[in-house]
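Novice: Quick one, structure for this:
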Amino acid sequence: MSDILVTGLKIGESARWHDGRLWLSNWGTHDILAVDADGSTEVMARVPVTIPFCFDWLPDGTLLVAAGPSGRVLRQEPDGSLVDFADVGGGLNEIVVDGRGNVYVNGGTDFHPDEGEAPGYIALVTSDGAVRKVADGLAFPNGMAVTADGSTLIVAESFAGLLTAFDIEPDGGLANRRVWAKAMADGIVLDAEGAVWTPCMTADGKPVCVRVAEGGELLATVPLDRFGFACTLGGEDGRTLFMLSAEWRMDEGFEQNIERLTTGPETGIVSTWQAPAPHAGHP
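Specialist: Next comes the predicted model:
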């Protein structure tokens, strides 16, 4: 049984454990929040968009924010302000930084399955702000994670029902694209046993957070009472699973749901559950 840690969010996204606290994007507001063990929150950054925006940190602790609609990656200055770091172009969705400082962002979520299109991509941003595309042809790229040894990047292709893996090359490029597991996935996190946690829906339409092994074996399922958007592992021993969810009506379109969630009732919550293995990798 999961426990509720935070209520009153619009849409919680981009869950990360950092500096002893849970951090998240509160979509529908401009806020990146840090959450203490008692559920109290602190605004850590104000972002110039309301949806979508995600974030991660460079190895030196500098906060980077992917401001989705503008296609820009922003860097937080010591005074808390956000300045341009890179202009990627197009709508961005997720960001992850590996242990060497390679910054990966994905976008291209304007997906039309009836037209056979998969315009999603992953771009690499280097420390000087240079941008190059390192993968394309993705069906709605979503959460990303890098293994602890820095050798592999895994991305959720939400509209293909796949977790897709790439080898990370010495120059930060991606190669050897392959199916890591057949699984519906959104925001993802890796654990120390090499499994991926992700929120998804069961075949009969119930929201859950699942633990999936490479190859697709389902290792654990945690029920949710509303639609899940992201999750991460953290806490003192790295085994607390933080799950971010909000009401989502499957009979409504995407735009209608976003409008209702960002302007209507604050249904977003953070719930927790004790996982069998601790966090590993990035983010």
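
Novice: rest of the way, CA atoms for contacts and neighbours
Specialist: OK.

Novice: how long is stretch 196-216 from one end to the other?
Specialist: Chord length of stretch 196-216, first to last residue, is 10 Å (CA to CA, to the nearest Å).

Novice: what do you get for stretch 225-245?
Specialist: Start-to-end, stretch 225-245 (CA to CA) is 8 Å.

Novice: Could you also give me the structure for this next sequence, so I can compare it with the first?
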Amino acid sequence: MNLQDLHLLVDDLAYPECPRWHEGKLWFSDMLGRRVYAVEVNSDSTEGVCSTEVEWQADVAGLGWDNDGQLMVVSAPENTVLKLQDGKLQPFADLSALSQGECNDMIVKNGVAYVGHFNGKLSPQEVQPSGLIKIDTEGNVSIALEGVMFPNGMVFSADGKRLIFAESFGRCLSQVDVAEDGSLSNKRPFADLGTAVPDGICIDAEGAVWVTDPLGKRVIRVLEGGEVTDSIDMQTMGAFACELGGSDGKTLFICAADGFGKIALNGPDTGKIYACNVNVPAQGC
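Specialist: The predicted model follows:
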């Protein structure tokens, strides 16, 4: 499959990231546009109506929802997780004492959030190991995992007992065990990705992980152990994040842009979200 086989769902974005399928809509952060959007998608995921949900004063990244259904948003340069309360984003958890650089993606389950952060510049030669920060339901923060080479996209296994995450400059997917108290342990490989630099990921009902590879300009489906079963050639576009959703869970949404990160600020808005049909639905469908 290649770019010509995909449906263009949303256009004219600065830098779309961190998509989530939530309550029948596709939510995502336009990181450099400093907004969170939700897209009402038609039945075959070929068209969508995009609406602004919230705006913020700084770049926004990872998204999630607490046990009360309140939206949570990572403010990347402020190293803060925000929560939507009374129609406004309010600071919920300050990660600055534990983060070694900008915060990035986030995943939330049962009200507990995990946030990645990177230590250094966006270069394999300059990034040092960092890790994941845990935020409990009251907003208390702690270091959940160390020794990660630029943590990025994260997903849970179907039983919630494993957390799988991308190590961008480790060129791999790793996994850890999740205890009942939310602590993480036993870090080990999920898949060696060779030359790929993984960014955002999502997981399907067979436990395979879709991985965006922005430098390789592709999206791949990977089994535990590293076998690649499917590949989407994005040609001129960098793919930065992906999510499974749609009416039957078989739509793969891909966040893409011509530029990489803040480089995108130097030119016109090239961010787009594409959609395509896949054979295996999202986990839980």
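
Novice: Let me see the TM-score of these two.
Specialist: TM-score for the superposed chains, counting by TM-score structural alignment, normalised by the length of the first structure: 0.89, backed by 266 aligned residues with a CA RMSD of 1.7 Å.

Novice: quick one: furthest residue from the center of the first structure?
Specialist: Glu115 (26.7 Å; CA atoms, centre = their mean).

Novice: how much space between that residue and Thr29 of the first structure?
Specialist: 34 Å.

Novice: how far out from the middle of the chain is stretch 234-248 of the first structure?
Specialist: Centroid displacement of stretch 234-248 of the first structure relative to its chain, using CA atoms, centre = their mean, to the nearest Å, is 12 Å.

Novice: wait, I meant stretch 92-111 of the second structure
Specialist: Relative to its chain's centre, stretch 92-111 of the second structure lies at 13 Å (CA atoms, centre = their mean).

Novice: go on, stretch 199-216 of the second structure?
Specialist: With CA atoms, centre = their mean, you get 10 Å for stretch 199-216 of the second structure.

Novice: again, but for stretch 254-261 of the first structure
Specialist: Distance, centroid of stretch 254-261 of the first structure to centroid of chain: 19 Å (CA atoms, centre = their mean).

Novice: What are the contacting residues of that stretch?
Specialist: 10-11, 28, 247-249, 267 (CA atoms under 8 Å, 6 or more residues apart in numbering).

Novice: In strands, which of these fall?
Specialist: If you go by DSSP state E, the contacts of stretch 254-261 of the first structure have Ile11 in strands.

Novice: To what extent is Thr41 of the first structure buried, counted in neighbours?
Specialist: Thr41 of the first structure: 16 surrounding residues under other CA atoms under 10 Å.

Novice: Show me what Pro281 of the second structure aligns to in the first structure.
Specialist: Under the alignment (TM-score structural alignment), Pro281 of the second structure maps onto Pro278 of the first structure.

Novice: thinking again about what came up before, highest neighbour count among the contacts of stretch 254-261 of the first structure?
Specialist: Counting by other CA under 10 Å, top hit in the contacts of stretch 254-261 of the first structure: Ile11 with 29 neighbours.

Novice: Tell me which residue of the second structure lines up with it.
Specialist: Per TM-score structural alignment, the equivalent position to Ile11 of the first structure in the second structure is Tyr15.

Novice: measure that match to Gly259 of the second structure for me?
Specialist: 8 Å.

Novice: joint contacts of those two?
Specialist: In terms of CA under 8 Å, 6+ apart, Tyr15 of the second structure and Gly259 are both contacted by the residues Thr270.

Novice: And the residue nearest to Trp248 of the first structure when sequence neighbours are not counted, how close does it get to Ala145 of the first structure?
Specialist: Spatially, and ignoring its direct neighbours in sequence, Trp248 of the first structure is nearest to Phe227 (5.6 Å; CA to CA, 6 or more residues apart in numbering). Distance of Phe227 of the first structure to Ala145 of the first structure, computed by CA to CA: 21 Å.

Novice: Comparing these two, which shows the higher neighbour count?
Specialist: Between Phe227 of the first structure and Ala145, Ala145 has the larger neighbour count (other CA under 10 Å), namely 26 against 22.

Novice: With Thr152 of the first structure as the reference, measure out to the more buried one.
Specialist: Applying CA to CA, the value for Ala145 of the first structure to Thr152 of the first structure is 8 Å.

Novice: In stretch 59-75 of the second structure, which residues are buried?
Specialist: Within stretch 59-75 of the second structure, the residues scored as buried using 16 or more other CA atoms under 10 Å are 59-66, 71-75.

Novice: Make JSON lines from the residues you listed and add secondary structure and distance to Trp210 of the second structure to it.
Specialist: Below are the buried residues of stretch 59-75 of the second structure laid out as JSON lines (DSSP: H, G, I helix; E, B strand; the rest coil; distance: CA to CA, whole Å):
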{"residue": "Asp59", "secondary structure": "coil", "distance to Trp210 of the second structure": "25"}
{"residue": "Val60", "secondary structure": "strand", "distance to Trp210 of the second structure": "23"}
{"residue": "Ala61", "secondary structure": "strand", "distance to Trp210 of the second structure": "19"}
{"residue": "Gly62", "secondary structure": "strand", "distance to Trp210 of the second structure": "18"}
{"residue": "Leu63", "secondary structure": "strand", "distance to Trp210 of the second structure": "18"}
{"residue": "Gly64", "secondary structure": "strand", "distance to Trp210 of the second structure": "19"}
{"residue": "Trp65", "secondary structure": "strand", "distance to Trp210 of the second structure": "22"}
{"residue": "Asp66", "secondary structure": "coil", "distance to Trp210 of the second structure": "25"}
{"residue": "Leu71", "secondary structure": "strand", "distance to Trp210 of the second structure": "24"}
{"residue": "Met72", "secondary structure": "strand", "distance to Trp210 of the second structure": "24"}
{"residue": "Val73", "secondary structure": "strand", "distance to Trp210 of the second structure": "23"}
{"residue": "Val74", "secondary structure": "strand", "distance to Trp210 of the second structure": "23"}
{"residue": "Ser75", "secondary structure": "strand", "distance to Trp210 of the second structure": "25"}
